[in-house]
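K.L.:
predicted model and sequence follow; I will ask about them next.
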Amino acid sequence: MAALAVTGLLVAGCASPATPTDPPRSGGARSTDAKAPEPPALPASLTGQRPEWKRCDAPEGGERPADDWRCAGLRVPLDHAKPDGETLTIALIRKEARDKDRRIGSLLFNFGGPGASGVDYLPRAARDYADLGRRYDLVSFDPRGVSRSSGVVCRDDKELAAAEARTDVTPDTAAEEAAYVADGADFGAGCARRSGTLIPHTTTANTARDLDLVRHVLGDEKLHYFGISYGTELGAAYAHLFPSRVGRTVLDAVVDPTVGATGHARNQAVGFQRALDNYLKSRGEEPARGNDRIVRLLDRLDREPLTVGGRKLTDGLAITGIAITLYAESSWPLLTDALAKAERGDGSGLLRLADAYNDRDENGHYGTQSHSQRAISCADSSERPTTAQAKALVPEFRKLSPVFGAFLAWDTAGWCARWPVKGEHADPEASAPGAGPILVVGTTGDPATPYEGAERMAKELGAGVGVLLSNEGEGHGAYGTSSCVTRTIDRYLLDGEVPAYGTRCS
């Protein structure tokens, strides 16, 4: 289940449906020929690096990767606007191509979050990419501010557990609202105390510039890239900054580039509710009735949380537990079991699912992905919604999603509202005039990055660049789940075969 939690709730959104079979008519909805300014040239001390590939260390609480994986570090500028200044080290992992005679190059992966550790995740997921590993070196990394790459830390385990117990994430009273806002401010202050030098520089644009240095030192003329969820936003940022260096690129489970943080929250209310309704229909339950049943459970938990050992299952943790099961259709039976238990007074199932999403192990130790996620998201987004603005969204969001709406509305104020540094932009720029074709994959039942975001991304990338591939199915991400999508992507990455715009898999 933890593997499903590589993305958080506020990572993407959806927009008004477009006609997926129509190719883009322009190079983007806002700036058809926008070209990013060239960043300052990097010094030879950075561009001349040669990674020292060594046996990888075991991740915390995990097993050391097999012998055919090697790890290295790469120095990058802390501030790309000052390339001769302070540096930080980016952690890399690589498994060399098996067919050396037909090797294409390196294939860089980002698995989302933002905040997922590619160094940890790629070896665990490598079986899914075995065919690609014949002709590509499989490479991933921890982006700046993540895990081994100067990972942002904002709270310790004790502080995280205390905040979980005291904070109502769907506040109903003035006192609960004040506590919710204070918790967000306290989290941001903790990030500033522990990682204050780094957090202004954790933007996606800076990570995209790091990627270009990775490409260079690996000896690739162009970047071949596979981005999933937030990784699609990173891939689009790279394409915008370095269109002439875009190689074979796949964006799967696509972040909508046309909206900001509040738009993402609004669209995710639609996406998660859509996925939940599909789950209810699969059980033969009328969605309106099923939603009423779940809302009644959440209302009871809001009034009186269920005791599970020495902990409490709150309505917020229950919502999180429900959400993680919607990332993959294969997890729906876990939701059925956990809901049935909770309705009988046993909250252990939903709490266990929430812990998987929140990266909490059975010993009460939390991972720091959520810290990195907030640091990256708030460095990117210039939105700083007030408490009043978040509260005003609740009625609208509840209409969109009776189960997830209030949680996502309030999350807009808890996310970046009291963040200690300014954000970079209202919404990301994805136009990439002059880039080669980029395969953009959207799944119709995706809860976290709804399908409409893929349509928008394909159009934003520009005519002849964004190529939409639609997957009629459930879950977050299509590669490895849909055999049709997997074959289409493999043909593109291995043979350069670009599908027709609007190709559909079912």
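P.N.:
Received the coordinates, thanks. Numbering: from 1, shown residues only.

K.L.:
only C-alpha atoms from now on, for both contacts and neighbour counts.
P.N.:
Will do.

K.L.:
can you give me the helices for the stretch 401-506 of the chain?
P.N.:
405-415, 451-461, 483-495 (DSSP state H, counting those that start in this stretch).

K.L.:
alongside the first one, take a look at this:
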Amino acid sequence: MSPLRLRPRTTALVSAALAAALATGGCGGDPDTADDTSGPAATGHGTALRWSACPAPTTAQGGDGKAPGRAWECARLPVPLDHSRPEGEKIDLALIRSTARDRSRRIGSLVFNFGGPGDAGVASLPLVADKYRKLGARYDLVSFDPRGVGESAGVRCRGDRETDAAAEIDATPDDETEVRATLAVNKAYVEACRRNAAKVLPHVDTLSAARDLDRLRAALGDDKLRFFGASYGTELGGVYAHLFPGKVGRAVLDAAVDPEQDPAQAGLDQARGFQLALGNYLKDCAASGPAGSCPTQDRILALLKKLDANPLPTSQGRKLTQDQAVVGIATTLYSKDTWKYLTAGLREAMEQGTGNTLLLLYDDMNGRRPDGTYTSLQPSNKAISCADAEQRYTVDDVRERLPEYREASPVFGEYAAWSLLSCTGWPVKGKWKNPDVSAKGAAPLLVIGNTGDPATPYAGARRLAKELGDGVGVEVTYRGEGHGAYLSGNACVVRAVDGYLLDGKVPRGGTTCS
């Protein structure tokens, strides 16, 4: 099973195929200075980046068969597989960029990580670039597939059919037979990863990815790393700041991950976060929708109970299970713009007895494409998470915490609790109990928390800002819905972020936007 992911969700990032299927189916102080040092072959660590026209993103990256267009260039950056052996075996990082439109006022490169972990930036950045158009006037917009993701030595474990079959196993077991089946699926997954990705599994941790970021900074020709991290990208940005405080330029960490929590506490808070977001959706739907058109939590729970024993048919020939419905519901809570899909999916399931919409939403969360192939998202997410966290939980640990999780969320609690087994038996030891993000001496990093965020609950932003250190972590609060703040388009948030990234104006700590 997989935990709910830390991915920035907007309608722009929901795949075009998913959106089309839903629509046609009727389911509704200035820390750094300007430079102009990045040419077509800027150097760093002895490496020249050779930019050329981008091919279409691959299946592993989540591509749809279409190249991103003439505005985009791609390159490869070789980095050590093992940073403790810098002259040893190399892997290539896949890169993408669009160059600044106003070359006379160019600041440098702005590097994006969109979270996951497991998001392939080469495919994602062109999909959301219009949201960063103002920044793209004076920055080269750059993203990459982190190590273990997409075309950067992406982790692959099972085949597509095996992945489909495993998704049918009950991931929230009710009895010993189902517990044994869940453990067997987890064990088979671990063995598949060990068999097919053993070389890279020890080296896909966030510490290694942060060291890659510094090589990327140098290869781009920048003296400082200007960075925009969303969701898990905030953890990557915080770790980079800890390792290289003197190399931090203007940076934004949006939808902040709490650096103080272990996976069990993080899962519990995430269950609460999704429950809060679901409650906000239900209130909004009841207030704005026609009488009787909106679901209630009791009806949702009744649907999930029914699905536990009797999955719903779909037009794909697959069936919608209880766990897939829970994930499908969660997918829509990453953005208020996708709440309409939740209404459509629940009405379809409750009134028509089919699970097409909720299954499509589940597929989108897990990197399953309309043709039945999978991106690297799911195995990359597990591999990076397990390479980082040293905690390994048992069935007894889950059972002990189940009452607490159920109380936190009647809808999402059980799924979140059983997801603690995600790294059980993993063949690689984790690097830390918690990431160290202390960054004394670094330039200010804007840390943005959203009060309605389901995936990275708001309290984490305050703790991340505190851990970064006095004068380093600058907290900005957005009182809104969804995962992340900048892509919401809120004028106050955009003004604060753009003012810093473009003009070096650090907002007052504690700034609140609504």
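P.N.:
Yes, it's here. Being a predicted model, the structure only gives us computed values, none of them experimental.

K.L.:
so after superposing, what's the score?
P.N.:
TM-score of the superposed chains, computed with TM-score structural alignment, normalised by the length of the first structure, equals 0.90; 464 aligned residues with a Cα RMSD of 1.6 Å.

K.L.:
all helices of the stretch 151-300 of the first structure, in order?
P.N.:
Using DSSP H, counting those that start in this stretch, helices in the stretch 151-300 of the first structure cover 157-166, 174-195, 204-218, 230-241, 261-282, 287-303.

K.L.:
deepest in the core, which of those helices is it.
P.N.:
Comparing the helices of the stretch 151-300 of the first structure by mean neighbour count (mean count of other Cα atoms under 10 Å), helix 230-241 comes out on top with a mean of 28.

K.L.:
just put the helices of the stretch 401-506 of the first structure in CSV and tack on mean neighbour count.
P.N.:
CSV is the format used below for those (neighbours: other Cα atoms under 10 Å):
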stretch, mean neighbour count
helix 405-415, 25
helix 451-461, 30
helix 483-495, 18
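
K.L.:
can I get the ones you listed in a markdown table including distance to Ala432 of the first structure?
P.N.:
Converted to a markdown table, these look like this (distance: least, Cα to Cα, whole Å):
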| stretch | distance to Ala432 of the first structure |
| --- | --- |
| helix 405-415 | 29 |
| helix 451-461 | 5 |
| helix 483-495 | 19 |
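
K.L.:
once you drop chain neighbours, what's closest to Asn96 of the first structure?
P.N.:
If you look again at residue 96 of the first structure, you'll see it is Glu, not Asn. Asp137 (4.3 Å; Cα to Cα, 6 or more residues apart in numbering).

K.L.:
where in the first structure does stretch 375-387 of the second structure fall?
P.N.:
Alignment of stretch 375-387 of the second structure against the first structure: residues 367-379, by TM-score structural alignment.

K.L.:
can you check stretch 135-142 of the second structure too?
P.N.:
The aligned range for stretch 135-142 of the second structure is 132-139, by TM-score structural alignment.

K.L.:
just stretch 171-190 of the second structure next, same as before
P.N.:
The aligned range for stretch 171-190 of the second structure is 169-188, by TM-score structural alignment.

K.L.:
what about the strands in the first structure?
P.N.:
Using DSSP state E, the strands found in the first structure span residues 54-55, 70-77, 87-95, 105-110, 136-142, 223-229, 246-254, 306-308, 311-313, 438-445, 466-474, 503-505.
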